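K.L.:
Please work out how this folds:
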Amino acid sequence: LRELHLSIFQHKYCDNYLLCAHQLEFKQRECIDLEERQSAQSCEKAIHEARSSIHGLELRKTELNRDCVRKNIAMAESIMDPSIVCFAIDFV
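P.N.:
The predicted structure follows:
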């Protein structure tokens, strides 16, 4: 009887152990997946913020160039040859 009880106990322990091991493995994989997704989301967010900053800086550079041209337009000299006629081409 004792051997039977010990055998059942060991078998039950094994089943529980295997179940726990599978659950643990599943949870570990979940954690890894979650970490990877969070890392990817964090990376995408950082890339988006960097691109937004770059666009902002490019816009500011364009505004500074425009302001410089407006400020100094009176001192500008034509570099175009008056004998050459330029035609505006409308790209549609």
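
K.L.:
hey, let's count contacts and neighbours off CA atoms from now on
P.N.:
Will do.

K.L.:
Number of residues surrounding M75?
P.N.:
As a burial measure, M75 scores 8 neighbours (other Cα atoms under 10 Å).

K.L.:
measure it to R37 for me?
P.N.:
57 Å (Cα to Cα, to the nearest Å).

K.L.:
for this structure, which residue is closest to the average position?
P.N.:
Centroid check for the chain by Cα atoms, centre = their mean gives E44 as the closest residue, at 1.1 Å.

K.L.:
Could you also give me the structure for this next sequence, so I can compare it with the first?
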Amino acid sequence: QDIISVVQNASVVDTSDLQTELEHTKECFGNCIIKKETEYAKLWNDWYKKCDECKYDKVSYDKAYKDMRQKIKRLQAQLRDLKGKSTDSACVSDTQNQLF
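P.N.:
Predicted coordinates:
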């Protein structure tokens, strides 16, 4: 009897310590989860802002590119007009020179 009672008493664990440790572990995990969720939310917000900036940059770039293409077309048209006028005036001056 005595041996059995000693073994039984030795194997009895104080569950209040285990419960306290379990609660502490759960609290630590909970804090880790909250920390990771906060980090994730920050990363998501940073990424989302960057996407918006990229969209804005692309819109700005597209507008600037379109404006530049229009300016180039206008300048090309002006150049054609100037070339046409210089050719016409060259013909006129040649004609006038031939008349004299």
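
K.L.:
Just the element for the residue nearest to the centre of the first structure, please.
P.N.:
Taking DSSP states H and E as the definition, one finds E44 of the first structure inside helix 2-72.

K.L.:
so where in the second structure does that helix end up aligned?
P.N.:
Mapped onto the second structure using TM-score structural alignment, helix 2-72 of the first structure spans residues 14-84.

K.L.:
how far apart are the helix holding E44 of the first structure and its match in the second structure?
P.N.:
Helix 2-72 of the first structure: mean distance to aligned residues in the second structure after superposition is 1.1 Å, counting by mean Cα distance after the TM-score superposition for the first structure.

K.L.:
Quick one: list the elements packing against that helix.
P.N.:
Of the remaining helices and strands, none touches helix 2-72 of the first structure by 3 or more Cα pairs under 8 Å, 6 or more residues apart in numbering; DSSP states H and E.

K.L.:
gap between that helix and the chain center?
P.N.:
What separates the centre of helix 2-72 of the first structure from the centre of its chain is 11 Å, taken as Cα atoms, centre = their mean, to the nearest Å.

K.L.:
Over to stretch 79-99 of the second structure?
P.N.:
With Cα atoms, centre = their mean as the basis, stretch 79-99 of the second structure stands 57 Å off its chain's centre.
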